[in-house]
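Visitor: Show me the folded form of this:
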Amino acid sequence: MAEITIEVVRRERVGKSDSRRLRRADLIPAVLYGAGREPVSIQVPRRVLTDSFKEGGHENRIFLLKLGGTDQTRHAMIRELQLDPIDHRIVHVDFQRILMDQKVRVKVHLELEGVPHGVKTDGGILDFVTREIEVECMPSAIPHEVKVEVSSLRVGDHLEMGAVQLPDGVTYLGSPEVVVASVKHARMEVVETPAAEGAPVAAAATAPAEPEVIQRGKKEEAKES
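Guide: Take a look at the predicted model:
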């Protein structure tokens, strides 16, 4: 994944009012932290940042931040994006410094490839259980996704992470027994057939019993009078 170069400016003032001022000027307040150094408040051009997302999103993308007016540069990754709850525009960005000669831990999406034999031939159902994993690798080796072949799965089979082939230089950090996908039997739904109209109902035959008792009681009262 190619790195994106963005020129940033150090923020001398911080706070809600200054952040609102930056957003009105189409700038995004941000912070750069990590690698054992003090956090630095910066501002990023909104258009430059959002345009970079069109080239494959921001997840696990490496940015080269150039501090305006200096020759200082820092490699970084986005660790958090804060969005406005109404218009979903970016309101703040957290960048984390990374060193290109040190491994990083990132989360990577899994992508299934192929149609399982049990689905295509036996009418089974594919259950995609684990869609994201945590891996460790050098920044230059971060995969965009990990492809998982599932064509050979039959009904009743499942695939665990221990059997997934990862790209060179990428180490999976979870349990090898984590299930990625499985093929299950299709469930048969039992539909109850409603009773036909006009069918006799047992309770209906006994319904008049109480009124008859009442009527007999009235006749007896009449005789006594």
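
Visitor: rest of the way, CA atoms for contacts and neighbours
Guide: Will do.

Visitor: measure Glu177 to Thr130 for me?
Guide: Glu177 is 11 Å from Thr130, where distance means CA to CA, to the nearest Å.

Visitor: To check against the first, give me the structure of this:
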Amino acid sequence: MAKEYKLEVQKRESSRKSDLKKYRKEGMIPGVYYSYDSKESIGFLVSQSEINNAIKSEANIFAINVGGNNRNVLFKSVQYHPVSEEIIHMDLYGVNMKKRVTVKVGIELTGDSVGIKEQGGVLNQTAQEIEVTCLPSAIPNVIEVDITDLSVGDTLSANEIKLDESLELYSAADMLIVSVTLPTKEVEASSEEAEADAEGEGASEGASQDSSENKEAESGSEA
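Guide: Take a look at the predicted model:
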């Protein structure tokens, strides 16, 4: 079940650069609310401390009152300052609680991989999140992926993740999530051993051939 947080915002009257700069100096972050049907957009302000509290809440849906109406929203995009990394602007997207939305959800790996615990393998996680579609009320905080049965050489793709029945995979089915491989040095050592074995076999075959040819030559001279 999605967690909801009441985000305290106030309507913003100006979009001039000078005013936006002033708002930020006062600890207020400018943003824009977009209705889910794209028919309405409203500028708003929210305090930095309120945003910090919202992030700490780990909520998926945010309830706001802007333009005199209560609305349910999702974070659509967040812009950060390139140096301080503080939030300088954000867009909120209104949602209809009865219509499915597409969202990105973080992946949390669980269990101890057999390949790591018993076979000396290394875990490679290539995707930190996947996209799913669901009703807003069903948005999960994370999607757990059990890696217990993964051995060295095994991979796990997006379509192999066991999703709750309320969720539908939106990411590419073959998107690689995680794999278990041998450490790089071991792989190199195995390759070198294989090459050495191949060279040894070649030398052995060459020696046998030379020996046969010598015997034939000796037989010929005796005759």
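
Visitor: Between Glu177 and Thr130 of the first structure, tell me which one has more neighbours.
Guide: When Glu177 of the first structure is set against Thr130 and neighbours are counted by other CA atoms under 10 Å, the residue ahead is Thr130, at 15 against 11.

Visitor: which residues of the first structure does stretch 198-214 of the second structure align to?
Guide: Across the first structure, nothing matches stretch 198-214 of the second structure (TM-score structural alignment).

Visitor: hmm, I was thinking of stretch 158-171 of the second structure
Guide: Taken onto the first structure by TM-score structural alignment, stretch 158-171 of the second structure occupies residues 161-174 there.

Visitor: who touches the matching stretch?
Guide: The contact list for stretch 161-174 of the first structure (CA atoms under 8 Å, 6 or more residues apart in numbering) reads 133-138, 141-143, 146, 148, 175-180.

Visitor: which among those end up buried?
Guide: Buried residues within those, defined by neighbour count using 16 or more other CA atoms under 10 Å: 133, 135-137, 142-143, 146, 148, 179-180.

Visitor: Give me the subset of those residues lying in helices.
Guide: Among these, no member is found in helices (DSSP state H).

Visitor: what's the counterpart of Ile142 of the first structure in the second structure?
Guide: Under TM-score structural alignment, Ile142 of the first structure pairs with Ile139 in the second structure.

Visitor: Excluding sequence neighbours, find me the nearest residue to its match.
Guide: By the measure of CA to CA, 6 or more residues apart in numbering, the closest residue to Ile139 of the second structure outside its immediate chain neighbours is Ala2, 5.0 Å from it.

Visitor: And for that neighbour, the neighbour number?
Guide: Per other CA under 10 Å, the neighbour tally for Ala2 of the second structure reads 14.

Visitor: what's the closest of the buried ones among the contacts of stretch 161-174 of the first structure to Val9 of the first structure?
Guide: Ile142 (27.6 Å; CA to CA).

Visitor: That closest one is in contact with Ile62, isn't it?
Guide: No - using CA atoms under 8 Å as the test, Ile142 of the first structure is too far from Ile62 to be in contact (9.5 Å).
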